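K.L.:
one predicted model, sequence on top.
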Amino acid sequence: MKIIASVLSILSPVRFLVVAFTCALLLLSSVFPAFAIDSYQSHPTEGTTQLLDIQRKTDEAGKAPPIGLRKTQNETNEGLNEVQGAADIDKQKRPENSQSSTSVEETIKNALEKVTGGK
């Protein structure tokens, strides 16, 4: 009986810490998403023209019979693919515009060198 009483007396401060940590976690998790409001705010009409053009081409492709290989290759060479064309091509990551970026392997290697104090 003394063992149970001693365990319960130890759990009281631990229970308080668990409740306090949980409350703090809930508070912080509900507050931090609000900081995203300061980021870029797009206009409702932005991108609508591109999406309508893509939708039009998609509808045409769905109604038409399957296209041949030559036509598919010609339309694909114009942009990202035959439906999307060159829409948002400047926002897409490709080898041509990613030469200065570091790979995951290089990032990990750099981090390990910093941690271990190596070159």
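P.N.:
Ah, there it is.

K.L.:
hey, let's count contacts and neighbours off CA atoms from now on
P.N.:
Noted.

K.L.:
and the helix or strand where Leu112 lies, how far from the chain's centre?
P.N.:
Counting by DSSP states H and E, the element that carries Leu112 is helix 104-116. Distance of helix 104-116 from its chain centroid, counting by CA atoms, centre = their mean, to the nearest Å, is 23 Å.

K.L.:
if I look at Gly68, how far off is Ala87?
P.N.:
Counting by CA to CA, to the nearest Å, the separation of Gly68 from Ala87 is 23 Å.

K.L.:
here comes the other one, which I'd like you to weigh against the first:
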Amino acid sequence: MKMITSVLSILRPVRFLLVAFTCALVLFSNAFPAFAIDSYQSNPTEGTTQLLDIQRKTDEAAKEPPEGLKKTQKEANEGLNEVQGAADIDKQKRPENSGDAKSVEEKANNFLDKITGK
């Protein structure tokens, strides 16, 4: 029994440090949330036009019998997919239109080079 109590008395400071570290982690994770500085800040009314067009297509599709494979493939090939079509295709980020955007690997290498002083 003495061995168990001595082990528990040794672990008491470790337990305190673990609880303190966990509390600090929770505090800082809530105080400093992730920042999305580089992201585009959209206007809440921007998507209304596209949504109305999608709603119109949905209403038309509900009134008609199911579409055939050829019509579905034709609409899907016009843009990103059958439902979205080419809506906002110019606003979406892809490797083709990213320009000089850096990959995560390049950003990490630049950061590590700054730290190491290379």
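P.N.:
Sure thing, it's come through. Owing to the predicted nature of the structure, the values given are computational and were not obtained by experimental measurement.

K.L.:
of Gly68 and Ala87 of structure 1, give the one with the bigger neighbour count.
P.N.:
More crowded of Gly68 of structure 1 and Ala87, by other CA atoms under 10 Å: Ala87, with 17 against 8.

K.L.:
the residue nearest the centre of structure 2: what secondary structure?
P.N.:
By CA atoms, centre = their mean, the mean C-alpha position of structure 2 lies nearest to Ala36, the distance being 10.3 Å. At Ala36 of structure 2, secondary structure determined by DSSP: H, G, I helix; E, B strand; the rest coil is coil.

K.L.:
need the contact list for Ile37 of structure 2.
P.N.:
Counting by CA atoms under 8 Å, 6 or more residues apart in numbering, Ile37 of structure 2 makes contact with nothing.

K.L.:
just the one 4 residues further on next, same as before
P.N.:
The contact partners of Gln41 of structure 2, by CA under 8 Å, 6+ apart, come to none.

K.L.:
on the three-state scheme, it is what?
P.N.:
Following three-state DSSP, Gln41 of structure 2 is assigned to coil.

K.L.:
quick check: longest helix of structure 2.
P.N.:
Counting by DSSP state H, the longest helix found in structure 2 is helix 2-31.
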